[in-house]
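**Q** I would like to see how this sequence folds:
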Amino acid sequence: MKVGVFSGSFNPIHVGHLVLANYITEFVEIDEIWFLVTPQNPLKENTELIDEVLRLDMTRLALEDYPKLKASDFEFTLPRPSYTIHTLDALQTKHPEHEFSLIIGADNWDNFHLWKDYKSILDGYRVYVYPRLETTLTIPKGLRDRVEAMESPIIEISSTFIRESIAEGKDLMAFLPEKVYRYIKDKDLYKNN
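**A** As a prediction, this is how the structure comes out:
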């Protein structure tokens, strides 16, 4: 099976993530997408991260009705911070029956050269890059057999915007899967950001 690895903090997961993943499983040669909830991104401050278990719970709730989308806590057991190359290699070792690829945004592609062992990622895995507003996506000719620029819909919803808006008392029900919205309300999350 061809599995796309969509790694992120998902703090919280929102409808933009679902639209993108749904598009990819229907229009790209990927059978399933595994949403890997990242405990700590080495290139980001984690001061606004809520507990990883809460983020995993929200991700599981969001994906319950999508058979091709899976929530994963795989990185929870790996050394921290989470480096993508270590995650991909560990996934491939644990699941040799699958062919793993990486899904990233054009903004991450711009910084890809800063990622640990990024050349090893390119050598060992296919990379799918989705477009972002205000980011020009250019894949060098020599990498086009390993890196594919997707023409997926651009939905500019950020988890930061959602967190900040909730903290301001705004109701963002339309931006979140219904079960995630209820979970955030029930647990009173993001009120103190």
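
**Q** from now on I want contacts and neighbour counts done on CA atoms only, so please keep to that.
**A** OK.

**Q** tally of neighbours for the nearest residue to Ile33 once chain neighbours are set aside?
**A** Using Cα to Cα, 6 or more residues apart in numbering and skipping the chain neighbours, the partner closest in space to Ile33 is Gly4 (4.6 Å). When neighbours are defined as other Cα atoms under 10 Å, Gly4 has 28 of them.

**Q** again with Pro131
**A** Neighbours around Pro131, by other Cα under 10 Å: 20.

**Q** contacting residues for it?
**A** Pro131 makes contact with 105-106, 137, 149-154, according to Cα atoms under 8 Å, 6 or more residues apart in numbering.

**Q** re earlier: and the residue nearest to Ile33, that's in a strand?
**A** Yes - under DSSP: H, G, I helix; E, B strand; the rest coil, Gly4 falls within a strand.

**Q** coming back round to it: now neighbour count too, for the contacts of Pro131, in TSV please.
**A** Formatted as TSV, these follow (neighbours: other Cα atoms under 10 Å):
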residue	neighbour count
Gly105	17
Ala106	23
Leu137	18
Ala149	17
Met150	18
Glu151	13
Ser152	18
Pro153	14
Ile154	13
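
**Q** to compare with the earlier structure, here is another sequence to fold:
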Amino acid sequence: MKIGLFFGSFNPIHIGHLIIANHMAEYSDLDEVWLVVTPHNPFKKKRTLLEDHHRFQLVVQATEDYPKIKPSNIEFGLPQPNYTINTLVYLQEKYPQHDFHLIMGLDNLKSFPKWKNYEKIIEHHELYVYPRVSEVTDLPELMAHQKVHYIKAPIVEISSTFIRNAIKERKNVRALMPDKAWAYLDEMNFYK
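**A** Next comes the predicted model:
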């Protein structure tokens, strides 16, 4: 089975994440998309993150009605801070029957050469890249790589930061989140 790994802090998950994941599951050769909740991104400050299990529960709630999209907390048991290469090695050992590939925004592809062991990643895994903005002028060199697939997914300009700030300002963000995830977030009074 061909699995696309969509990593994120999902702090919180929103419809933009689901739109991309669903588009990859339906319009690429991936069989499933796993939303991998990262416990701690080396580039983000940990204090801004909701607790790991709550962010995972939001993803569980959000993906319940999408059979091709699976929540994953696989990184929770790995040493922190974790790097994508370590997760890929672990997943290949744990699920040898699957082929794992990465899903990332075009902006992440630009910084991909800064990732730990990025050469090993692209040697063994394909990259499924989606646009983040409508006008793309300076494409990274890696776009020409045979293992990079550009998937023209819808552009969604919603961010978790926007949602967190809107909640603090007592704005209604219900339309920006999957119903069940919003209900859990609201019930738990997160980000207020």
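
**Q** hmm, back to that, most widely separated two among the contacts of Pro131 of structure 1?
**A** Greatest spatial distance among those (Cα to Cα): Leu137 and Pro153, at 14.1 Å.

**Q** follow-up on the earlier one: do you know how far the residue nearest to Ile33 of structure 1 is from His98 of structure 1?
**A** Gly4 of structure 1 sits 10 Å away from His98 of structure 1, going by Cα to Cα, to the nearest Å.

**Q** for Pro42 of structure 1, same thing?
**A** When Pro42 of structure 1 is compared with His98 of structure 1 (using Cα to Cα), they lie 26 Å apart.

**Q** repeat that for Pro79 of structure 1.
**A** 23 Å.

**Q** ok, these two, which is more surrounded?
**A** Taking neighbours as other Cα under 10 Å, Pro79 of structure 1 and His98 compare with His98 leading, 14 against 11.

**Q** can you tell me the closest non-neighbouring residue to that one?
**A** His98 of structure 1 sits nearest to Met1 (Cα to Cα, 6+ apart), 4.9 Å away.

**Q** and for that neighbour, the neighbour number?
**A** So Met1 of structure 1, with other Cα under 10 Å, has 10 neighbours.

**Q** list the contacts of it.
**A** 31-32, 97-99.

**Q** swap in Pro81 of structure 2?
**A** Counted by Cα under 8 Å, 6+ apart, Pro81 of structure 2 has contacts 40-42.

**Q** save the residues you listed as a markdown table, and put in secondary structure and neighbour count too.
**A** Below are the contacts of Pro81 of structure 2 laid out as a markdown table (DSSP: H, G, I helix; E, B strand; the rest coil; neighbours: other Cα atoms under 10 Å):
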| residue | secondary structure | neighbour count |
| --- | --- | --- |
| His40 | coil | 20 |
| Asn41 | coil | 18 |
| Pro42 | coil | 12 |
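
**Q** looking at those, spot the one nearest Ala183 of structure 2.
**A** His40 (24.7 Å).

**Q** is it true that the closest one touches Arg47?
**A** No - with contacts counted by Cα atoms under 8 Å, His40 of structure 2 stays clear of Arg47, the gap being 9.8 Å.

**Q** following the helix or strand hosting Gln61 of structure 2, which helix or strand shows up next?
**A** Element membership for Gln61 of structure 2, per DSSP states H and E: helix 52-63. Where DSSP H and E defines the elements, the next helix or strand beyond helix 52-63 of structure 2 is strand 69-72.

**Q** helix or strand right after that next one?
**A** Counting by DSSP H and E, what follows strand 69-72 of structure 2 is helix 84-94.

**Q** give the contact list for whichever residue in structure 1 pairs up with Leu49 of structure 2.
**A** In structure 1, the residue paired with Leu49 of structure 2 is Leu49, using TM-score structural alignment. Contact partners of Leu49 of structure 1, counting by Cα under 8 Å, 6+ apart, are 9, 11.

**Q** isn't Phe76 of structure 1 right up against Pro39?
**A** Yes - if you go by Cα under 8 Å, Phe76 of structure 1 and Pro39 touch, sitting 6.3 Å apart.

**Q** which of those two has more neighbours?
**A** Each of Phe76 of structure 1 and Pro39 has its neighbours counted (other Cα under 10 Å); Pro39 has more, 27 against 16.

**Q** the more buried one matches what in structure 2?
**A** By TM-score structural alignment, Pro39 of structure 1 lines up with Pro39.

**Q** can you classify its match by secondary structure?
**A** Per three-state DSSP, Pro39 of structure 2 ends up coil.

**Q** how much space is there between it and Lys110 of structure 2?
**A** From Pro39 of structure 2 to Lys110 of structure 2 the distance is 23 Å (Cα to Cα).

**Q** same deal with Asp52 of structure 2?
**A** Asp52 of structure 2 is 28 Å from Lys110 of structure 2, by Cα to Cα.
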